[in-house]
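**Student:** okay, structure incoming, though there's no sequence with it:
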C-alpha cells in the first residue's frame, strides 16, 4: 500500500509540475504555410446537366492557370450555355471573358486554389485568424432557353498545411440556372432574395467543411473551415436552411465570388492530458480513502 501511495504521489507531483512548467513557459504561436489545389471533376459521375444524354456534351471546361494548379483530372473552370451542345472537352478561350467575345454567352464556375500562411492563437486552444484558401467565382450570363445547363458538379481539392497533406477531398454542389423570360423578378423561374432579375443559385452541404486534426513536429493542431468574403452575391450562410444546406445567389449579368476560409489552433497533446487526468483520478481516490 505504501508503495502504491508513493507511486501515486509521484504521478500527482509530475502532473502538477508539468502544469506549472506549461504555465510558466511563454507560449509562442505557430505559423504554417498552406497551399490549396482545387478543380472541378469532369467525369460523368461527378458532372451532370439538363441534357439527358450526359454532361460530356453540354458542359465544357477550361484551365485558367490562376492560383495553384488543380489536381490531376480536374479543371479550374466549367462553362455552359451556347450552343445547346457544347461538344464537351477543353475550351480554347476563357469563358469568363465579360465583353467583346462570343464567350459572353456562357455561364460558368471557377475555383482558384490559394497559397499563404495561417497562425495559431495567442495560447494553446485559442484560434488564430481566418485566412482564405480557395476562391469560387460564379458568372451568371443571359443564355438561350434551349441551352443545356449545369445541374451538379464536384469540386476536388488537395490541401497541404506545413508538412501535413490532407487526403483528396470532394465538395458536391447542385446548381439551378433560372432562365430569363421577362424584366421583373416575377417573370423568373425561381425567386431571388435581393429582387434581382433571375438569379442563378448553387447549393452545398456545410458538413463538406468539417474540421481536421493533424500533427507536425510533436505538436497537434486543429484546422477549422468556413465560408466568407462574399462579393456581388446573396447567401443564407451561416444559418443556411437549418439542415446544413447553404445557398448562394448571383444576379444576372454579374460575376460573384466567395472564399473558403481556414483557421488553426494548437491543442494539448493527448499524452499530457492523460497524465494530468491520471493525477486528478489519483487525488480523487485519496480523498475517498480519507473520507472512508
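**Tutor:** Sure, I can see it. The structure displayed is predicted, hence computed values, not measured ones.

**Student:** switch to C-alpha atoms for all contacts and neighbour counts from now on
**Tutor:** Will do.

**Student:** so which residues of the stretch 151-292 of the chain form helices?
**Tutor:** For the stretch 151-292 of the chain, helices defined by DSSP state H, counting those that start in this stretch occupy the ranges 270-291.

**Student:** what comes up buried for stretch 202-219?
**Tutor:** 202, 203, 204, 205, 206, 209 (16 or more other C-alpha atoms under 10 Å).

**Student:** excluding chain neighbours, what is closest to the first one?
**Tutor:** Distances taken as C-alpha to C-alpha, 6 or more residues apart in numbering place residue 175 nearest to residue 202, at 4.3 Å, with adjacent residues excluded.

**Student:** count of neighbours near that neighbour?
**Tutor:** For residue 175, the count of nearby residues is 19 (other C-alpha atoms under 10 Å).

**Student:** what does residue 46 give?
**Tutor:** The number of residues near residue 46, taken as other C-alpha under 10 Å, comes to 17.

**Student:** for comparison:
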C-alpha cells in the first residue's frame, strides 16, 4: 500500500483503510442533506468530436445514438440518484449514505461523440440534529476525465473481462480540499465511494488524458455500474492509504471522492 498525506492526494476520501488523528472530540450529532449535480467545464471540450446526440443535465449526462433519452442500446450515460439524500450522522462516527452514481455502459458507435470531461458539484448541508436551525451549506466541485474505450474485445488499457469490450475509464483530476465551520469550530468532511478508488496504472491514466499516478476506476461494458457514495464528518485530519496499481483488479468499482481537511479550534481560556 502507498502511504500518502491528504494534501498530496488532494484530500481524496477512500473507502479502504482510513485512520484518523489521535485527538478526540466530543461526538456531535448532525442532520445532513447531500445534493450533487453535473455541470459542463467552462472552456473545455465536454465531448469528443463526432455525430450522435449528447445531453447534459444536473442529474444525467448521456451520449451516443439519437434520439436523446435514457441510456439504452447504442447509448451510454451516467446519472445521479438518491438525490438529495438526507439522514443523521455523528462527528467521528460511522459513515452514512450519500448519493448514488450509475454508469450505463453500452456499446456506442465509434462515429458518435462521447463524454471526455465534466464536473460534479456536491453540496453538503449540516445542522444540529433534531433542531429547526438553518442548514450550513458547503459545496465542493471536482473534475472527472472519461475515456470511452474501443467497443471491441482485444488489447485493453484497463483490465477487462475476457472476451468483453474494454472497460471504460473514469479519473478524478485536481486537488479537493474542503471544510465546514459550525458553532465556531471547523470540521473535516468527506464523500467517498464504496468500494474504493485506487491508483490506476500509467497506461490507463494516459488513455483518459490524465497524468501518471491518477486515481479513479473502470466500468464493465454492457452493465449498469452502480456506485454508492458514503459521507463522514470528523474533527481531525484523515490519513489515507492508496492501493498500488497492482491491486486495482481486486478492488472492483469505485467512484470519485472528495474531502476537506480541517482542525477543531481550541477554545481560549
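**Tutor:** Okay, I see it. Just so we're clear, the structure is a prediction, and the values are computed from it rather than from any experiment.

**Student:** can you calculate the TM-score here?
**Tutor:** The TM-score (TM-score structural alignment, normalised by the length of structure 2) is 0.62; 202 aligned residues with a C-alpha RMSD of 3.2 Å.

**Student:** the residue nearest to residue 202 of structure 1 maps to what in structure 2?
**Tutor:** Matched across to structure 2, residue 175 of structure 1 falls on residue 146, judged by TM-score structural alignment.

**Student:** right, and its match touches residue 117 too?
**Tutor:** Yes - between residue 146 of structure 2 and residue 117 there is a contact under C-alpha atoms under 8 Å: 5.8 Å.

**Student:** show me which residues of stretch 84-103 of structure 2 are buried.
**Tutor:** Result for stretch 84-103 of structure 2 [16+ other C-alpha under 10 Å]: buried residues 84-86, 88-92, 95-103.

**Student:** distance between the ends of it?
**Tutor:** Taking C-alpha to C-alpha, to the nearest Å, stretch 84-103 of structure 2 runs 18 Å from one end to the other.

**Student:** repeat for stretch 179-196 of structure 2
**Tutor:** First-to-last residue span, stretch 179-196 of structure 2, C-alpha to C-alpha: 21 Å.

**Student:** what's the answer for stretch 167-187 of structure 2, then?
**Tutor:** First residue to last in stretch 167-187 of structure 2 (C-alpha to C-alpha) measures 37 Å.

**Student:** contacting residues around stretch 99-107 of structure 2?
**Tutor:** 34-36, 71-85, 151, 168, 219-230, 255 (C-alpha atoms under 8 Å, 6 or more residues apart in numbering).

**Student:** for that stretch, grab the matching residue range in structure 1.
**Tutor:** Using TM-score structural alignment, stretch 99-107 of structure 2 corresponds to residues 134-142 of structure 1.

**Student:** and the strands in the stretch 101-250 of structure 2, which stretches?
**Tutor:** Ranges of strands in the stretch 101-250 of structure 2, per DSSP state E, counting those that start in this stretch, are 117-128, 136-147, 168-173, 179-182, 185-194, 198-199, 215-219, 223-234, 238-242.

**Student:** want to throw these into JSON lines with distance to residue 64 of structure 2?
**Tutor:** What follows is those, written out as JSON lines (distance: least, C-alpha to C-alpha, whole Å):
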{"stretch": "strand 117-128", "distance to residue 64 of structure 2": "15"}
{"stretch": "strand 136-147", "distance to residue 64 of structure 2": "14"}
{"stretch": "strand 168-173", "distance to residue 64 of structure 2": "14"}
{"stretch": "strand 179-182", "distance to residue 64 of structure 2": "38"}
{"stretch": "strand 185-194", "distance to residue 64 of structure 2": "27"}
{"stretch": "strand 198-199", "distance to residue 64 of structure 2": "28"}
{"stretch": "strand 215-219", "distance to residue 64 of structure 2": "17"}
{"stretch": "strand 223-234", "distance to residue 64 of structure 2": "16"}
{"stretch": "strand 238-242", "distance to residue 64 of structure 2": "34"}
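
**Student:** so residue 90 of structure 2 makes contact with residue 29?
**Tutor:** Yes - if you go by C-alpha under 8 Å, residue 90 of structure 2 and residue 29 touch, sitting 4.2 Å apart.
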